[in-house]
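Engineer: need coordinates for the following:
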Amino acid sequence: MRTRASTVLWQYGPMVYLPTVLFSLGEGAVLPLIPVIAANMGADLATAALVASALVVGQLCGNLPAGWAVARLGERYTMVIAGIIALLGAVACALAPSLPLFTLAVFVIGVSASAFGLARHAFMTTRVPLEFRARALSLLGGSFRLGMFVGPFVSAVLLSAFQTEFSTLWFFGACLVVLILLVLFGPDPEEQAALANGPELVEDSGEAVTGSIPSQARRGVFSTMWQSRGVLSRLGLAAAALSAVRSARQVALPIWGVSIGLDASTIALVMGVTGAIDFALFYASGQVMDRFGRLWAALPATILMGSGFIALSFTHDGDMAVLWFGLFAAVLGVGNGLSSGILLTLGADVAPQDAPAAFLGSWRTLTDVGGATAPLLFSAIAAASSIMVATGAMGVIGLLGAAGFLRWIPRFAPRPPGRD
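Structural biologist: Now for the predicted structure:
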């Protein structure tokens, strides 16, 4: 009997997607206020930006240790540990007496976010059938986007009610407490998956299945990285290019709006509209990838974002600069929406079955590096030449990523076996 996609999504939803929404909701409420809190503690603008970047640095540093933890402890226990550490980090942020300690606490939250994300990614990689893997992972990405989209509105309500930025940190802590209790005492999706897949995947030990890899020998993180160097240096670099243009969009569009004379409210409105377009398309990306193949989502997404950046770079000094800004911001939103779940899905497709967590730690590190370096590269090019050249450079990176996907997805990523 063939399993329907909706059955799997409903079975894993409360224990896979709900914790993701809780974590991202709290994180999304805190993120916009990290620079504000740092500034209130005496940081100048440059230092406040550096404090905020500690979260991204923590995510980068946490991917490889998270792969090790998931491979040895299992997804469920890794989620619990990550939630507890993030809770300690949130409390430390709220009580930190000095800026260095506050920065360290932000870094710890970033490490925990990395471990949390990798645990869910590894679980979906090993449990969800290939024919609707992309939809499941796009929904996972959409759950994260939902929390990050709603989180800033929650922080606005909290600020209005309590008149202090630290209220968002306590809200984040409350979300983490619910998450930890849900993962600890809710039904174990790994055990459900093992039972659903049949007794051949469950060892007769009398214990619940809590590991990410049933009855398989485990390999180390670095040995897995070396053995997978071919796919990481080819398809992984294309994925890093996609991550770079997605990250650059968040920096380039607001700066472009300022440079053409728009006020803050107009820029926020444009970013809000593009964010809504982005969020509306997240499940469509999974549908396309499952039904027609990964390339049919990855290629249009990277081409749209690459060409959108390049086209935008020629409109700065025109009479219709504001109109073109809104139009190409929407184009970038469509491209970003179509890319929802692509990095998760491709990582799951090419992960070795005997060591998925160790591989995904390397994969996510590579894509996070792309996302972290793009804003720095954009700023450096803009400072050395102009914002138009920097925007065009981001477009070139996107088109290079599209070429990489065109070359390497047919080689490394399998085609879905058929329609659901």
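Engineer: contacts and neighbour counts: CA atoms only from here.
Structural biologist: Fine.
Engineer: strands of the stretch 201-350 of the chain, start to end?
Structural biologist: Using DSSP state E, counting those that start in this stretch, the stretch 201-350 of the chain contains no strands.
Engineer: number of residues surrounding the nearest residue to Ile381 once chain neighbours are set aside?
Structural biologist: Spatial nearest neighbour of Ile381, excluding adjacent residues (CA to CA, 6 or more residues apart in numbering): Ala390 at 5.2 Å. Other residues near Ala390 come to 24 when the count uses other CA atoms under 10 Å.
Engineer: again with Leu137
Structural biologist: In terms of burial, Leu137 registers 30 neighbours under the definition other CA under 10 Å.
Engineer: buried stuff in the helix or strand harbouring Phe405?
Structural biologist: Taking DSSP states H and E as the definition, Phe405 sits inside helix 387-412. Under the neighbour-count criterion of 16 or more other CA atoms under 10 Å, helix 387-412 has 387-402, 404-406, 408-409, 412 buried.
Engineer: want to put them side by side, so please do this one too:
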Amino acid sequence: MKANMLKTLKNNPLILPIYAPTLLLAFSRGLLIPILPLYVRDFGASYGLIGMVLAAQQFGMLVADMPAGVLLRQLGRKRAMMVGLLTLITTTILLFWARSVYEAMALRFVSGLGMSLFNIARHLYLAEAVKQTTRGRAIALYGGINRIGTFLGPAVGGAAAAAYGLRLPFLLYGVAGGTAVILTLIFVTRTGAVIPGETQKHGLLNTIKTHYRLLAAAGTAQLFAQTVRAGRNVIIPLIGADVLGLDVQAIGTIISAAAAVDMTLFYPAGWVMDRFGRKFAIVPSFLIQATGMALLPLATGFTTLLMITCLIGFGNGVGSGTMMTLGADLAPTATRSEFLGTWRFIGDGGFTLGPIIVGGVADLLVLQTAALFLAGSGILAGLIFARFVPETLKRHDMQIAD
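Structural biologist: Model (predicted):
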């Protein structure tokens, strides 16, 4: 039995090359969720500057996404993953020694460059490794593994920070991330050019020109969707600490509880996408998250913040893997790496806007008002996906999935 299990692990195209490193990186990222806003605040930063530092990684990803899609064709999947991972992990560890808010911002920006290259290479691997009829479940499982790591990480990060200071989680990040590098090095198969063909013929600008109508509709919806997703990671710790007076360990516990709700829904989300269609998971996901954001200003203490955050986690779990599945469905085979780079660019634009909106609105008005802006973003995402984005799983594919 043990030999069969090892054989399964070795032969499965996703478990060791993708799922295991994803779990480690998600755990690493979760370590930082409850402490990053507080770490930046310790430099004496305003809410606006806190938002800028947290958004710096997303801004780095935004800058790199489309060039990374082109670079991926030249490097191949494995080399792209390795370069991206090493850049991400090294710059995150260096935050342990950062001496100013601007140094921290620069390191976060460079980490975003590495994350962009790794994410697009991983997305391409997933798009090519599974058929469309099972893609929803395969990518939802990937999303679920991300959520499991996010569930485990915040409580550990919050406890470590409470016991040893806000900087220790950066070193823990390096340990888990280094293990992900080793798995990627051993188990991801090396390729040359990812998609054969001439770069000039299948270039970035040609990809955008050919698919601009589709990218405009689906991209706008994704922009609003990722804004609300990114904003929750900033506004929940800040409301907990600055409005409700909760400590870092309590905030970590709340975020982990929401992640527990979130991670239980990845299989139902994938099943719904493959059985009924992608939009049957996408639209409810962002409308539920919008409802939770609208309720955040009503939180009065640990219990009410916990309940509202869990509602937001439920909505996010319903949408597990939806944006990656939709992007993989929409991407044309001949220009898949360039299309996915553009798709990531749009989504990362939303991730960049989320922390900036929270910080900017909180500085101009009050922190609770930023939650209402994020709620509006979630409503717009749901409505645009429902009305203007085509369903990518056709009836014939639904019958095959059955």
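Engineer: spatially central residue in the first structure, please.
Structural biologist: Gly141 (6.7 Å; CA atoms, centre = their mean).
Engineer: tell me which residue of the second structure lines up with it.
Structural biologist: Aligning on TM-score structural alignment places Gly141 of the first structure opposite Gly143 in the second structure.
Engineer: my read is that its match contacts Gly321, right?
Structural biologist: Yes: here Gly143 of the second structure lies in contact with Gly321, judged by CA atoms under 8 Å, at a distance of 4.9 Å.
Engineer: any common contacting residues for those two?
Structural biologist: Phe266 (CA atoms under 8 Å, 6 or more residues apart in numbering).
Engineer: where exactly do the helices run in the stretch 1-150 of the first structure?
Structural biologist: Per DSSP state H, counting those that start in this stretch, the stretch 1-150 of the first structure carries helices over the ranges 5-30, 34-40, 45-73, 75-95, 99-127, 133-162.
Engineer: determine which stretch of those is the most buried.
Structural biologist: The highest average neighbour count among the helices of the stretch 1-150 of the first structure, using mean count of other CA atoms under 10 Å, belongs to helix 99-127 at a mean of 24.
Engineer: and the angle for that helix with helix 133-162?
Structural biologist: Helix 99-127 of the first structure runs at 150 degrees relative to helix 133-162, counting by axes from the mean of the first three to the mean of the last three CA atoms, to 10 degrees.
Engineer: run the angle between helix 99-127 of the first structure and helix 45-73 for me.
Structural biologist: Going by the same axes, to 10 degrees, helix 99-127 of the first structure is angled at 40 degrees with respect to helix 45-73.
Engineer: check the mean deviation of helix 99-127 of the first structure from the second structure.
Structural biologist: Compared with the second structure after fitting, helix 99-127 of the first structure has a mean deviation of 2.0 Å; criterion: mean CA distance after the TM-score superposition for the first structure.
Engineer: distance from that helix to the middle of the chain?
Structural biologist: In terms of CA atoms, centre = their mean, to the nearest Å, the centre of helix 99-127 of the first structure is found 11 Å from the chain centre.
Engineer: could you do stretch 18-37 of the first structure as well?
Structural biologist: 13 Å.
Engineer: just stretch 330-348 of the first structure next, same as before
Structural biologist: Distance of stretch 330-348 of the first structure from the chain centroid (CA atoms, centre = their mean) equals 10 Å.
Engineer: can you tell me what part of the second structure that stretch aligns to?
Structural biologist: Using TM-score structural alignment, stretch 330-348 of the first structure lines up with residues 310-328 of the second structure.
Engineer: before we move on, what about stretch 122-130 of the first structure?
Structural biologist: Taken onto the second structure by TM-score structural alignment, stretch 122-130 of the first structure occupies residues 124-132 there.
Engineer: what is the neighbour count of Phe187 of the second structure?
Structural biologist: Neighbour count of Phe187 of the second structure, defined by other CA under 10 Å: 17.
Engineer: contacting residues around it?
Structural biologist: By CA under 8 Å, 6+ apart, Phe187 of the second structure lies in contact with 16-17.
Engineer: try 10 Å this time
Structural biologist: 10-11, 13-18, 78 (CA atoms under 10 Å, 6 or more residues apart in numbering).
Engineer: you'd agree Leu295 of the second structure is up against Ala375?
Structural biologist: Yes: when contacts are counted by CA atoms under 10 Å, Leu295 of the second structure is listed as touching Ala375 (9.0 Å).
Engineer: tell me how far the match of Gly141 of the first structure lies from Val188 of the second structure.
Structural biologist: 19 Å (CA to CA, to the nearest Å).
Engineer: kindly report the same for Thr199 of the second structure.
Structural biologist: On the measure of CA to CA, Thr199 of the second structure and Val188 of the second structure end up 24 Å apart.
Engineer: next one: Ile235 of the second structure
Structural biologist: 37 Å.
Engineer: who's more crowded, these two?
Structural biologist: Ile235 (26 against 19).
Engineer: number of residues surrounding the residue lying closest to that one once chain neighbours are set aside?
Structural biologist: Of all residues not flanking Ile235 of the second structure in the chain, Val358 sits nearest, at 6.5 Å (CA to CA, 6+ apart). When neighbours are defined as other CA under 10 Å, Val358 of the second structure has 30 of them.
Engineer: next one: the one 4 residues further on
Structural biologist: Counted with other CA under 10 Å, the neighbours of Ala362 of the second structure add up to 20.
Engineer: element containing it, please.
Structural biologist: Assigning secondary structure by DSSP H and E places Ala362 of the second structure in helix 336-364.
Engineer: quick revisit: who are the neighbours in contact with the closest residue to the residue nearest to the centre of the first structure other than its chain neighbours?
Structural biologist: With CA to CA, 6+ apart as the criterion, Gly141 of the first structure has its nearest non-adjacent residue at 5.5 Å, and that residue is Gly341. By CA under 10 Å, 6+ apart, Gly341 of the first structure lies in contact with 133-142, 282-283, 285-286, 289, 297-298, 347.
Engineer: and Val331 of the first structure, by the same measure?
Structural biologist: 274, 277-278, 301, 304-305, 307-309, 325, 337.
Engineer: hmm, try it at 8 Å
Structural biologist: Counting by CA under 8 Å, 6+ apart, Val331 of the first structure touches 304-305, 308.
Engineer: likewise Ala258 of the second structure?
Structural biologist: Ala258 of the second structure makes contact with 151, 306, 309-314, according to CA under 8 Å, 6+ apart.
Engineer: farthest pair within these?
Structural biologist: Spatial extent of the contacts of Ala258 of the second structure (CA to CA) is set by the pair Phe151 and Leu311 at 14.8 Å.
Engineer: if you count neighbours, what's buried in stretch 254-265 of the first structure?
Structural biologist: Buried residues in stretch 254-265 of the first structure, defined by neighbour count with 16+ other CA under 10 Å: 254, 256-257.
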